[in-house]
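Engineer: got a predicted structure plus its sequence, pasted below:
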Amino acid sequence: MTTSLPLKNKTVLVPRGKSQAKAFSDVVRKYGGTPVEIPLLAFRPTMVTTELKDIMKKLHTYDWIIFTSSETVASFLSYWTKGSPLPQKVAAIGEKTALALAEKGLQVDFIPTKYVAEEFVIEFSPLMKAGTKVLLPKGNLARDFIATELTKIGVRVEEMIVYETFFPEESKSKLAQMLQEKRLDIIPFTSPSTVDHFMEVVKDCGLDDRIHDCLFVCIGPVAQQRAESFGLTIHAVPSVYTVENMIKEAADYLIKASSL
C-alpha cells in the first residue's frame, strides 16, 4: 500500500443513486480504490396534494425557506414555477445544497459552518425572532429536529414533504451477494437511512459474520450514532461532513493502520 493510493486493492461501496454516484466514485478512484455502486437510497417526488399546492401559492409569505439537501432542492423546484415569488431569504445546509440552489440562480443567505441539523439550529437561531415564518421542505424520513427546536423559540415553522425515500429492490440482492462473497472492504454511510437499509440486508440474509472485516466510515455524527446503535464499530468520521472528507478519513485510517 502506498500513501499516494491508500485505497489501492480496496473495494468501496458507493451507496448513492445513479445521479450522484459518479462524483462519489471519482473520489474513491482518486485514492486508488475500486467503487462498487449499489444505491442504498433512492428518491421520488411525493404526490401533488391540495396542501402542497396551497403552500406553493403562498411562498412569498414566508420569511425563510430552509433546504437541508440537494434532493430537497430538486424535489421542491420540481413543483415551483420558475420566476414566481419565493420566501424572502434562503438557508442551505451544506456546500452541495447551496451549489444546487446556485445552479438554479437562487441566492443563499445562510450556510452553517457544520452541515448537521444541531449546528444549524445553534447558528441560525440568532437570526430568528418570535413570529418569524419558516418553510422547511423535507423527505418523508427526515428528522423533525430543526422544526422542533425553532418552534421552541417562537418561530412559526411549516414542514412540507416533497420527496419519499426508499430502498431499491434491485440493490438488496446485489448487496447481499457482495457481502456474502466478502467483496466489499469499505462501507461508507452517508445518512441514518443508509445504515438502516444496509443492516436490513445484513439481518434478513443472516450476514452478520460476513461484515466483521469491513472498514466502516460515516459522513457525520448522526449516521455514526445510528450505525453504533446496531453494534457496528465506526473507524472514521470526518470533521467536515462531505463525501470527499469521509473517503479521505478512510484513507488516512488505512495509512495509519499499515504503519503499526
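Structural biologist: Now that the structure is in, tell me what you want to look at. The structure presented is a predicted model; accordingly, all values stated were derived computationally and were not measured. Residues are numbered from 1 along each chain as shown.

Engineer: contacts, neighbours, all on C-alpha from now
Structural biologist: OK.

Engineer: and residue 51, how many neighbours does it have?
Structural biologist: 9 (other CA atoms under 10 Å).

Engineer: how far is the helix or strand containing it from where the chain is centred?
Structural biologist: Assigned by DSSP states H and E, residue 51 belongs to helix 50-57. Between the centre of helix 50-57 and the centre of its chain there are 26 Å (CA atoms, centre = their mean, to the nearest Å).

Engineer: next, the buried residues of the next helix or strand after it.
Structural biologist: Downstream of helix 50-57, the first helix or strand assigned by DSSP H and E is strand 64-67. Across strand 64-67, burial judged by 16 or more other CA atoms under 10 Å covers 64, 65, 66, 67.

Engineer: use this one as the comparison:
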Amino acid sequence: MKKILLTRLIEDNCEDRLYFQKKGFETIEIPLLSLKIRKLEQTFETMLEKSEWIFLTSQHGAEFFFQQILTDRLQHTLESKKFAVIGEKTANILLKNNVEIDFLSPNPTKASLFKSWTACEFPPTTIFYPKSNLADNNGEAELVQTGQCLLTTILYDNFFSEKNRQRLKQYLLDEKIAAVYLASPSLWRRFLSVFIETGLKNIPDLYCLGDTTKQVIIEDGYEVRIKAKA
C-alpha cells in the first residue's frame, strides 16, 4: 500500500486521514510543527481593553486566545467585544466558549477577512489581532489606511522541533513515501529543507491545502495538486 505523510498536528489530521485512506493510502503522521503560547503579561490585557473588535484567523490562535483570557481572568472584558473570524473550525472555538461571532469571512483566509471586513465600511475603531510568529503583515497597512487602529501581538510560536526533524529525516531515508500532504507554506518549507538534507533525488508526490501553499510550492519549482474536497 502506498504511504502518504501527513504533516499537521495529530489532532488536526482526522479528516485528512480518512480522506487519504479512502484514496488507498496508508497514512503516516509526523507533525512538522509544535505550538507554544507566549507569556504576554500586561501587553495582552492592555490591547484587549483598548479594542472593540478581535480578529482571529486560525483555530489554534483562537484556542490560545481563550486560554490567555482564562489565565488572566479577563472573561468579563469579552462582553463588549465584537469578533471577526475565518473558517468553521475557528468559529467553533468561539461557540464552545459561548462567544457570538459578529463577522465571518466568506473565505477561510486572512486576506479574505481583512478585505471583506474593510468592504463593509465599519466606522473607525480599534482592532486587536493576536497572531503567531509566522503570520505575515499582508493587508494590515491597508486596513490602517482606511482609518482603523490595528493592535497586534505575537500570541504563540509555531516551530519545528528537532526531534520531529530527525524523525522525518530518518523516515525519508528508511521508508518509501509515495506522497506528502502540506497544509501551509511553512510546512512545505520545513519538509523541503529536510528532504534536501537527505540527498534523495525523487521527491514524493505533493498534495496541498489551498492556493497560497500551492503557489509557494510551484514558485520553488515543484509540481503539486490541491487536495479535492471530500
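Structural biologist: Received, thanks. Remember, it's a predicted structure, so these values are computed and weren't measured experimentally.

Engineer: identify the residues contacting the helix holding residue 51 of the first structure?
Structural biologist: Helix 50-57 of the first structure is contacted from outside by 79, 80, 160, using CA atoms under 8 Å, 6 or more residues apart in numbering.

Engineer: let's see 10 Å
Structural biologist: 46, 61-62, 76, 79-81, 84-86, 135, 158-162 (CA atoms under 10 Å, 6 or more residues apart in numbering).

Engineer: could the buried residues of strand 64-67 of the first structure go into JSON lines alongside distance to residue 187 of the first structure?
Structural biologist: Output for those, formatted as JSON lines (distance: CA to CA, whole Å):
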{"residue": "64", "distance to residue 187 of the first structure": "36"}
{"residue": "65", "distance to residue 187 of the first structure": "33"}
{"residue": "66", "distance to residue 187 of the first structure": "30"}
{"residue": "67", "distance to residue 187 of the first structure": "27"}
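
Engineer: nearest to residue 15 of the first structure among the residues you listed?
Structural biologist: The closest of the buried residues of strand 64-67 of the first structure to residue 15 of the first structure turns out to be residue 67 (CA to CA; 21.7 Å).

Engineer: need the counterpart of residue 83 of the first structure in the second structure.
Structural biologist: Matched by TM-score structural alignment, residue 83 of the first structure corresponds to residue 75 in the second structure.

Engineer: now that match, nearest residue through space, not along the chain?
Structural biologist: What sits nearest to residue 75 of the second structure in space, not counting adjacent residues and going by CA to CA, 6 or more residues apart in numbering, is residue 69, at 6.0 Å.

Engineer: would you double-check that the one you found falls in a strand?
Structural biologist: No. Counting by DSSP: H, G, I helix; E, B strand; the rest coil, one finds residue 69 of the second structure to be helix, located in no strand.

Engineer: so who does the residue nearest the centre of the second structure touch?
Structural biologist: The centre of the second structure sits closest to residue 58, judged by CA atoms, centre = their mean, with a distance of 5.1 Å. Residue 58 of the second structure makes contact with 64, 85-91, 93, 108-110, 131-132, according to CA under 10 Å, 6+ apart.

Engineer: recalculate using a threshold of 7 Å.
Structural biologist: When contacts are counted by CA atoms under 7 Å, 6 or more residues apart in numbering, residue 58 of the second structure touches 86, 90.

Engineer: how close does it get to residue 41 of the second structure?
Structural biologist: To residue 41 of the second structure, residue 58 of the second structure is 22 Å away according to CA to CA, to the nearest Å.

Engineer: in the second structure, which spans are helices?
Structural biologist: In the second structure, the segments counted as helices under DSSP state H are 14-22, 42-50, 59-71, 88-96, 110-119, 140-145, 162-174, 185-198, 210-219.

Engineer: what's the closest of those helices to residue 2 of the second structure?
Structural biologist: helix 14-22 (9.9 Å).

Engineer: that closest one: average distance to aligned residues in the first structure?
Structural biologist: Aligned to the first structure and superposed, helix 14-22 of the second structure gives a mean residue distance of 3.3 Å (mean CA distance after the TM-score superposition for the first structure).

Engineer: any buried residues in that helix, and which?
Structural biologist: 16, 17, 19, 20.

Engineer: ok so, going back, looking at the helices of the second structure, spot the one closest to residue 225 of the second structure.
Structural biologist: Closest among the helices of the second structure, using CA to CA: helix 210-219, at 7.5 Å.

Engineer: quick check: angle from the closest one to helix 185-198?
Structural biologist: 30 degrees (axes from the mean of the first three to the mean of the last three CA atoms, to 10 degrees).

Engineer: in the first structure, what residues pair with helix 210-219 of the second structure?
Structural biologist: Against the first structure, the aligned range for helix 210-219 of the second structure is residues 220-229 (TM-score structural alignment).

Engineer: related to what we said a few turns ago, out of the contacts of helix 50-57 of the first structure, which is most surrounded?
Structural biologist: residue 162 (25 neighbours).

Engineer: right, and it touches residue 78 too?
Structural biologist: No. Between residue 162 of the first structure and residue 78 there is no contact under CA atoms under 7 Å: 9.2 Å.

Engineer: the corresponding residue of the first structure for residue 197 of the second structure: how many residues sit nearby?
Structural biologist: Matched by TM-score structural alignment, residue 197 of the second structure corresponds to residue 204 in the first structure. Residues contacting residue 204 of the first structure under the criterion other CA under 10 Å number 10.

Engineer: same question, the one 3 residues further on
Structural biologist: The number of residues packed near residue 207 of the first structure is 16, by other CA under 10 Å.

Engineer: residue contacts, it?
Structural biologist: Taking CA under 7 Å, 6+ apart, one finds residue 180 in contact with residue 207 of the first structure.

Engineer: just residue 168 of the first structure next, same as before
Structural biologist: 41, 42.

Engineer: picking up where we left off before, so the residue nearest to residue 75 of the second structure touches residue 78, yeah?
Structural biologist: No. Judged on CA under 7 Å, residue 69 of the second structure makes no contact with residue 78 at a distance of 9.0 Å.
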